[in-house]
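Colleague: dropping a prediction and its sequence here:
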Amino acid sequence: MKFKLRDIATSSTTVVFFIVGLSGVMLYFKIFDSQVKELHEILGLAFVAAAVLHVFVNWKAMKNYFKKKTFISTSVIVLAISALFISQTFNQGQNPKGLVLKSVINAPINTSLQVLNIDYDSALKKLENRNYKVAKEETIMAIAKANSISPFKVIAIITSK
């Protein structure tokens, strides 16, 4: 069986489109969203690659299509709607999740542990069991830097069971 590049480009674009579309709907309605998020992101990149390949192998036909008024009108409408959504984010300020996370990792460890509802001695024991150094008044960020690990790794360790 001999595969043509055009067939591969079209098939992969179609299949990945359906999976990305379905996973996007699942994310929107929060159906298995934590499991689907990474799949959606990675296949989203694969979709871009497949679409670029599809345009490349069908370039002659695409050039004519790009000149049609329908394509131009649709492109203008989609770009305008996209610009509207993007422009609304400019006045929102800092991401609240990022602000909370930044505050937790830069607060004194005792304060962070209270917010996370974790006992100091338990957290210290978990870190020491993995040979990480901890000073009493350090922050999660300082602990991470001192041990050459991510602050998220520190949080993962202290919140583990």
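Modeller: Okay, I see it. Residues are numbered from 1 along each chain as shown.

Colleague: hey, let's count contacts and neighbours off CA atoms from now on
Modeller: Will do.

Colleague: would you map the helices across the protein?
Modeller: With DSSP state H as the criterion, the chain has helices at 5-28, 33-57, 59-66, 69-88, 96-106, 109-115, 120-129, 140-146, 151-159.

Colleague: just the ones you listed: most buried one?
Modeller: The highest average neighbour count among the helices of the chain, using mean count of other C-alpha atoms under 10 Å, belongs to helix 140-146 at a mean of 19.

Colleague: just the residues contacting that one, thanks.
Modeller: Here helix 140-146 makes contact (C-alpha atoms under 8 Å, 6 or more residues apart in numbering) with 104-109, 112, 133-135, 150-151, 153-155.

Colleague: hold the first one in mind and look at this next one:
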Amino acid sequence: MSSLLSRYATPLTTGLFLVSLVSGIALFFHLGTAAFHGMHEWLSMVLVAPFLLHVWKNWRPFLAYFKRLPMALALGLSLAAGLAFAWPSLTGNAGASANPTVAMVSIIAAGTPTEVAPLLEKTDAEVVAALKEGGFTAADAATPLSEIATASGQNTMALMATLAAMKAK
């Protein structure tokens, strides 16, 4: 390995890990989510390259860890923790552990403009008019919002953005 790669593998791993650590903690506590989400995802992906360089640079000492019980325990516990978090989504039993924002969007999207209008402090006619103005041509007071979006050739999240803008007025 060139001395340049050897010299920067560990410092880059450390620096990118710290970025991932700080952004991950901020995301966990829902602080600056818009600022940290993309940063966390992308720079965590960039972290893979210096991590692999670091492992390559330290290959022999790294292999020595596999001869001892702590590495097997750490890897086993890490795998078990990862599976515990992923299992509900992998098996389709997400239920209460699903993202509550997504769950609420689904609940609201199943409602009609007449049912959702009171949440927006508007009349059903105002909701239908705003949806039509927003390009949801299939809007009517008795059709579920998700069906309005689909029939109008748009997605539900675009419809939700239109409703949110209406509430902000």
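Modeller: Cool, the structure landed. This structure is a prediction, so every number in the text was calculated from the model and none was measured.

Colleague: that older thread, greatest separation within the contacts of helix 140-146 of structure 1: which pair is it?
Modeller: Farthest-apart pair in the contacts of helix 140-146 of structure 1 is 104 and 133; separation 19.0 Å (C-alpha to C-alpha).

Colleague: thinking again about what came up before, closest one to residue 56 of structure 1 out of the contacts of helix 140-146 of structure 1, please.
Modeller: The shortest approach to residue 56 of structure 1 among the contacts of helix 140-146 of structure 1 belongs to residue 150, at 40.8 Å (C-alpha to C-alpha).

Colleague: chain center to stretch 47-55 of structure 2, what's the gap?
Modeller: Taking C-alpha atoms, centre = their mean, to the nearest Å, one finds the center of stretch 47-55 of structure 2 at 24 Å from the center of the full chain.

Colleague: repeat for stretch 146-154 of structure 2
Modeller: Distance of stretch 146-154 of structure 2 from the chain centroid (C-alpha atoms, centre = their mean) equals 24 Å.

Colleague: tell me, that stretch lands on which residues of structure 1?
Modeller: Mapping stretch 146-154 of structure 2 onto structure 1 (TM-score structural alignment) gives residues 141-149.

Colleague: quick check, central residue of structure 2?
Modeller: Central residue of structure 2 (C-alpha atoms, centre = their mean): residue 37, 7.7 Å from the mean position.

Colleague: which position in structure 1 pairs with it?
Modeller: By TM-score structural alignment, residue 37 of structure 2 lines up with residue 37.

Colleague: for its match, which non-adjacent residue is closest in space?
Modeller: Nearest residue to residue 37 of structure 1, sequence neighbours excluded (C-alpha to C-alpha, 6 or more residues apart in numbering): residue 27, at 6.9 Å.

Colleague: pretty sure that neighbour contacts residue 33?
Modeller: Yes - counting by C-alpha atoms under 8 Å, residue 27 of structure 1 sits close enough to residue 33 to count as a contact (5.0 Å).

Colleague: what's next to stretch 57-74 of structure 1, contact-wise?
Modeller: Taking C-alpha under 8 Å, 6+ apart as the rule, stretch 57-74 of structure 1 contacts 5-6, 9, 55.

Colleague: next, the distance between the ends of it.
Modeller: With C-alpha to C-alpha, to the nearest Å applied, stretch 57-74 of structure 1 spans 23 Å between its terminal residues.

Colleague: could you tell me the end-to-end distance of stretch 63-77 of structure 2?
Modeller: End-to-end distance (C-alpha to C-alpha), stretch 63-77 of structure 2: 19 Å.

Colleague: shouldn't the residue nearest to the centre of structure 2 be in contact with residue 23?
Modeller: Yes - between residue 37 of structure 2 and residue 23 there is a contact at 7.5 Å, judged by C-alpha under 8 Å.

Colleague: structure 1: which residue goes with residue 21 of structure 2?
Modeller: Counting by TM-score structural alignment, residue 21 of structure 2 corresponds to residue 21 in structure 1.
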